[in-house]
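Asks: can't give you the sequence, but here's the structure:
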């Protein structure tokens, strides 16, 4: 059993007892997504903490995108709800990397794979090294944009 999944279950119980509807519904949604991921496929699996962090990152990204879409559509109350759910989900994610830390990781990866001067052809090689290092700790689109920027210069 994963420690993160246990923590989510304990926090769900606490939120229900405190009658915190937003928190309890958000944690329920996350636990349901975890269960669905575990039973998907031909045989049931137990997700590790890393797998759960990946799933939480996906759920957080969904909330960010939905909040933006609701804002663009003039539905501010729905956007606020999505942002509130995002805050709850973010509590279970590892500390996010700063732009400087992301930039340093990418620079080190470029040196490691010898991609300096190759330009955009090396994008896949660099992303292959960087992605496992930033998983759950940075937005993939932001990382890809920084890789493009560094490879172009």
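Replies: Structure's in. What do you need? If you're wondering where the values come from, they're calculated on a predicted model, not measured in any experiment.

Asks: Please make it C-alpha for all contacts and neighbour counts, starting now.
Replies: OK.

Asks: SS state for residue 45?
Replies: What DSSP: H, G, I helix; E, B strand; the rest coil gives for residue 45 is coil.

Asks: Quick check, it in contact with residue 35.
Replies: No: look at residue 45 against residue 35 with C-alpha atoms under 8 Å: they stay out of range, at 9.5 Å.

Asks: How about the residue positioned nearest the centre of the chain, nearest residue that isn't a chain neighbour?
Replies: Centroid check for the chain by C-alpha atoms, centre = their mean gives residue 57 as the closest residue, at 1.8 Å. Computed as C-alpha to C-alpha, 6 or more residues apart in numbering, the closest residue to residue 57 that is not its neighbour in sequence is residue 136, at 5.6 Å.

Asks: Check which helix or strand the one you found maps to.
Replies: Using DSSP states H and E, residue 136 sits within no helix or strand.

Asks: ok, now how distant is it from residue 65?
Replies: Applying C-alpha to C-alpha, to the nearest Å, the value for residue 136 to residue 65 is 17 Å.

Asks: Got another one to weigh against that:
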């Protein structure tokens, strides 16, 4: 699939942030500020370790994926504790974060991606797990939960 080069993520996030200010969309604005802050932190780390510019698009996707996952975990805890108001706030933040993430792969698509990566790197034992995960990360960062994919890769290589 050719990605026609849309506006890069960084630009899209700051454009949306300015728009949220104009719209006085307080909740949206606070989530966008959190995203921006997380990216800036990573930029600072990257420069400290000698990178010329800030983090790459793939790093931003990883940051967004992590933020969405943390909020999904919190929402689950709140729901179990009967705090639906708090759970809803987490869900609202996830919705904003997900606007910047590519569509998440379904379970079937993830399984097919694992299969393709196994074939692509010629993996034939659990020792090749790192190679398979590397191939998946190169292609699907931000689109799949690698924590959940690990066991799938392990099953596939152990069978």
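Replies: Sure, I can see it. None of the values given here were measured: they were computed from a predicted structure.

Asks: Report the TM-score for the pair.
Replies: Here the TM-score for the pair of chains, by TM-score structural alignment, normalised by the length of structure 1, is 0.85; 150 aligned residues with a C-alpha RMSD of 2.1 Å.

Asks: neighbour count winner among residue 136 and residue 65 of structure 1?
Replies: residue 136 (24 against 15; other C-alpha atoms under 10 Å).

Asks: and the longest helix for structure 1?
Replies: In structure 1, taking DSSP state H as the definition, the longest helix is helix 49-72.

Asks: how many degrees apart are the next helix or strand after it and helix 49-72 in direction?
Replies: Using DSSP H and E, the helix or strand that follows helix 49-72 of structure 1 in sequence is helix 76-90. Put simply, helix 76-90 of structure 1 runs at 170 degrees to helix 49-72, going by axes from the mean of the first three to the mean of the last three C-alpha atoms, to 10 degrees.

Asks: and the gap between the aligned partner of residue 107 of structure 2 in structure 1 and residue 57 of structure 1?
Replies: Counting by TM-score structural alignment, residue 107 of structure 2 lines up with residue 99 in structure 1. Distance of residue 99 of structure 1 to residue 57 of structure 1, computed by C-alpha to C-alpha: 18 Å.

Asks: for residue 43 of structure 1, same thing?
Replies: Distance from residue 43 of structure 1 to residue 57 of structure 1, by C-alpha to C-alpha: 24 Å.

Asks: And residue 51 of structure 1, by the same measure?
Replies: Distance of residue 51 of structure 1 to residue 57 of structure 1, computed by C-alpha to C-alpha: 10 Å.

Asks: Next: residue 49 of structure 1.
Replies: 12 Å.

Asks: just residue 45 of structure 1 next, same as before
Replies: In this view, residue 45 of structure 1 and residue 57 of structure 1 are 20 Å apart by C-alpha to C-alpha.

Asks: Check residue 144 of structure 1 too.
Replies: Between residue 144 of structure 1 and residue 57 of structure 1 the distance is 16 Å, computed by C-alpha to C-alpha.

Asks: any residues touching the longest helix of structure 1, and which ones?
Replies: Contact with helix 49-72 of structure 1 is made by 2-5, 30, 33-34, 76, 78-80, 82-83, 85-86, 89-90, 92-94, 135-136, as judged by C-alpha atoms under 8 Å, 6 or more residues apart in numbering.

Asks: Buried by neighbour count, from those: which ones?
Replies: Neighbour counting by 16 or more other C-alpha atoms under 10 Å classes 4-5, 30, 34, 78-79, 82-83, 85-86, 89-90, 92-93, 135-136 among these as buried.

Asks: Spit out the contact partners of the residue nearest to residue 47 of structure 1 when sequence neighbours are not counted.
Replies: Nearest non-adjacent residue to residue 47 of structure 1, counting by C-alpha to C-alpha, 6+ apart: residue 38, 6.3 Å away. Contact analysis of residue 38 of structure 1 by C-alpha under 8 Å, 6+ apart lists 44-47.

Asks: corresponding residue for residue 38 of structure 1 in structure 2?
Replies: Match for residue 38 of structure 1 (TM-score structural alignment): residue 43.

Asks: give me the element that match is part of.
Replies: helix 26-48.

Asks: that older thread, which of the contacts of residue 38 of structure 1 tops the neighbour count?
Replies: Counting by other C-alpha under 10 Å, residue 47 has the largest number of neighbours within those, with 17 neighbours.

Asks: Map residue 57 of structure 1 onto structure 2.
Replies: Residue 57 of structure 1 maps onto residue 65 in structure 2, by TM-score structural alignment.
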